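my questions concern the predicted model and sequence given below.
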Amino acid sequence: MARYVVTFDTPDAGVLESEAPELLAGYGFSTDTYFPRLGIGVVDGERDQLASLRARCGELRRPMTFTQELTYHAISGGEASVRPGAPPFSDTADLTWGLQAVGIDAARAAGQSGAGVRVAVLDTGLDRHHPDFSARAVVTQSFVPGEGPYDAHGHGTHCAGTACGPWAPSSGPGYGVAPEAELYAGKVLGDEGSGSDTTILAGIDWALQNECHIISMSLGADVREVHPPYVAAGRRALEQGALVIAAAGNNAQRSAGDPGFVGAPANSPYVLAVAAVGPDLRTADFSARSSPHDGGEVNVAAPGVEVHSAWPEPERYRSISGTSMAAPHVAGLAALICGATGVRGQDLWDRLLDHVAALPQEDPLDVGAGLAKAPETPSW
């Protein structure tokens, strides 16, 4: 017996809410971890048993696939390569280099801070006692059995800080892209930094239940193949007006000739994959390159090297690197654009790509459309 993810990839609400769970139950599978907003269930069973269910779904013309459950990890700890010469950006007393690079001054000048937009950061949780979050109305939830929503790892607090932290924190430079967005911190990775399809899909389902506009995931599994659950989950999210953004992955070692590849869930065609650049706006050594299949491409790049953000007390702040640090920059930018224009889902994806800055020294296979940026002031 093994654990499998069963995906019914259809927009038909009747199938998702009623027929699919009935089919699962009819073949002896538990529906305790079936997510009707996504049409995905996680079950224990035998491959032959699932093959019989798939055959029946084929007879009924119901799209169904099953794959073994994967394990995912927080994507961080990438080694930053250093190139000669002074980079164009560096942290100042006012702003991190990342906020400068994405053009946050244009948002500040326009008074756009993400107010009214709900951003779900699905990661290792959040330190609610951090002085930059303790006075804010933050919604937290844990999907990791036996663990509460507190972030004992640090990765989740850092990512939440980049997406939704303050422009004027208790100390140090401003580091959050969308400081007035409504933060939903879902713990889908445990205190050791790992999780499963079960915890991650539960977090996505929760974010959709709470009508979050943006879902940011700085996590991944180093598998080249597209994992069907995130094809369906990304598609259902877009249909419901939510944009899923994920880190492309840290499996490259470019200095050794290995460009890596985009892993799951970022390699879903319906999930926006984010690569990392450094303060010199060159592709980070660890940042994964586009894969040659649909969905495997990097869509956009963002700051991901030596990024300063929140960290659980008592340390309070830390600078780390990874495509994990790039993804929440884009999530924050999406919140700014959503708050200013009201666009959601696929329209928000398209609007994000309308405001990138070209990176002419970089290969589009590495950075996608270019560097994610806030719109210039007249564009708001």
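Cool, got the structure.

can we go C-alpha only for contacts and neighbour counts from here?
Will do.

for the stretch 1-150 of the chain, just list every one of the strands.
Applying DSSP state E, counting those that start in this stretch to the stretch 1-150 of the chain gives strands spanning 2-8, 34-35, 40-45, 64-68, 71-74, 118-123, 139-142.

any chance of these in JSON lines, plus mean neighbour count?
Shown next, in JSON lines, are those (neighbours: other CA atoms under 10 Å):
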{"stretch": "strand 2-8", "mean neighbour count": "21"}
{"stretch": "strand 34-35", "mean neighbour count": "24"}
{"stretch": "strand 40-45", "mean neighbour count": "23"}
{"stretch": "strand 64-68", "mean neighbour count": "18"}
{"stretch": "strand 71-74", "mean neighbour count": "20"}
{"stretch": "strand 118-123", "mean neighbour count": "31"}
{"stretch": "strand 139-142", "mean neighbour count": "19"}
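
now those as TSV including distance to M325?
Listed next are the strands of the stretch 1-150 of the chain as TSV, based on distance: least, CA to CA, whole Å:
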stretch	distance to M325
strand 2-8	28
strand 34-35	28
strand 40-45	28
strand 64-68	28
strand 71-74	11
strand 118-123	12
strand 139-142	20
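
let's bring in a second one:
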Amino acid sequence: EIDHEGSDIRAIKLVVSITLGITLVLAAGYLGAVLLSDGAILLRPSEVALERHTTYHELVQPAPETLTGNGVVACIVDSGIALDHTDFESVNLVGWKDFINGNSDPYDDHGHGTSMAGLLVANGWLKGMAKEVDLLVAKALGSDGSGSDTLVADAVDWCVENGADVISLSLGGAPNILPFSIGSGRTSGDAANDAIDAGVYVVAAAGNDGEDDDGDVAHPSSEAGVISVGGVTIKGTHWSGSSKGDNNGRLLPLPILMPRGDPNKKPEVVAPAEGVPVLTEDGGWGIADGTSAATVYVTGALCLLLEQKPELKPEASNGADTVDTVKRWLMDSAVPEEGQTTHDDYYGYGLLNVSGLIDLATQA
């Protein structure tokens, strides 16, 4: 989505937005209740929701439970975090920055950020992928779920400055049609590329274009070194809302795209994206559709990998070369669809395989 502010071409900026639908569990039959001895009622996710949560974790072939992300710094750029949720009681928040309103205390006036953070660090009824990471949260999306690409770029820079090993971007926008415009400003793609050059892993949503696909994955997941994540259903099949990657190159429509090669074809991998159980900012639980959720699964996998192999962290790595190596392991460990022999523009190199990724890295 391009936001034209007036007729001055220098004012053109990219607007990124979250592309995840949240359905309240109460309306979807995903809420359960327990009657306590004192007569109080405790709300909790239903057994159906918990079973779905477990099924999705098993789908991506989880790492050993001894790996929790301990010692790894993950940064989520989103709409914030509601720390008062009971499933966040043990979260280790080591940094917070509000690029929207400048508030010093963490909050979430939309809910998307809380849902994404829960997929990574929840440790209650729902269990995050890497629940013991050191968490940084940058609020760069407002109460309507959107924000300027420049603010997202600033947030990515902040993540790097504060020691992030992995940056999770469950957001996206249309590619910048005029990236060369004078005064167009620093983009999230610029910031992501600088982070990658420093050895930081950047994971971003492929997008939820579905039938309205514009021909390529969302920005900034379209950047070569960024790990673009598409979506699957609970059966591991392609989720119909997931965006398609353009890997053959094109001159028109703008922007010009060069052909992509391995391990940077888009999307790189797919992960859970349909009816994913999540936390909500009001202290409850919900279900979510979207590659936003899929993104966090891959973020979590990388955090577990870096705990297992700390020499792959930015401060010990060879920068972008190490990121490229890890992307090749991600590619080689992914599980393709039945009959798939090469990269697929929807299914990527295959379904995220967490244990396979860690095994490949350990054998290297």
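Sure thing, it's come through. Bear in mind the structure is a predicted one, so any value in this text is a computation, not a measurement.

so which of the strands of the stretch 1-150 of structure 1 gets nearest A340 of structure 1?
A340 of structure 1 lies closest to strand 118-123 among these, at 13.3 Å (CA to CA).

so what touches that closest one?
If you take CA atoms under 8 Å, 6 or more residues apart in numbering as the criterion, strand 118-123 of structure 1 is touched by 74, 155-156, 159-160, 181-189, 200, 203-204, 207, 211-219, 331, 335.

same thing but at 6 Å, please
156, 181-189, 212-217 (CA atoms under 6 Å, 6 or more residues apart in numbering).

quick one, helices of structure 1?
Counting by DSSP state H, structure 1 has helices at residues 13-14, 20-26, 47-59, 97-101, 104-110, 155-164, 197-209, 228-239, 323-341, 345-354, 364-367.

as TSV, those with mean neighbour count would be great.
Converted to TSV, the helices of structure 1 look like this (neighbours: other CA under 10 Å):
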stretch	mean neighbour count
helix 13-14	12
helix 20-26	17
helix 47-59	14
helix 97-101	25
helix 104-110	18
helix 155-164	31
helix 197-209	23
helix 228-239	24
helix 323-341	29
helix 345-354	18
helix 364-367	24
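
redo those as a markdown table? Include distance to H129 of structure 1.
Formatted as a markdown table, those follow (distance: least, CA to CA, whole Å):
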| stretch | distance to H129 of structure 1 |
| --- | --- |
| helix 13-14 | 40 |
| helix 20-26 | 40 |
| helix 47-59 | 45 |
| helix 97-101 | 24 |
| helix 104-110 | 26 |
| helix 155-164 | 11 |
| helix 197-209 | 22 |
| helix 228-239 | 31 |
| helix 323-341 | 21 |
| helix 345-354 | 32 |
| helix 364-367 | 36 |
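
relative to A273 of structure 1, which of those helices is closest?
Counting by CA to CA, and looking across all of the helices of structure 1, nearest comes helix 323-341 at 7.8 Å.

residue range for that closest one in structure 2?
The alignment of helix 323-341 of structure 1 onto structure 2 (TM-score structural alignment) covers residues 291-309.

was I right to think N123 of structure 2 contacts T86?
No - with contact defined as CA atoms under 6 Å, N123 of structure 2 does not reach T86; the gap is 8.7 Å.

quick one, which of these two is more surrounded?
More neighbours surround N123 than the other of N123 of structure 2 and T86, with 20 against 15 (other CA atoms under 10 Å).

among the strands of the stretch 1-150 of structure 1, which comes closest to G176 of structure 1?
With CA to CA as the criterion, G176 of structure 1 lies closest to strand 118-123 of those, at 12.6 Å.
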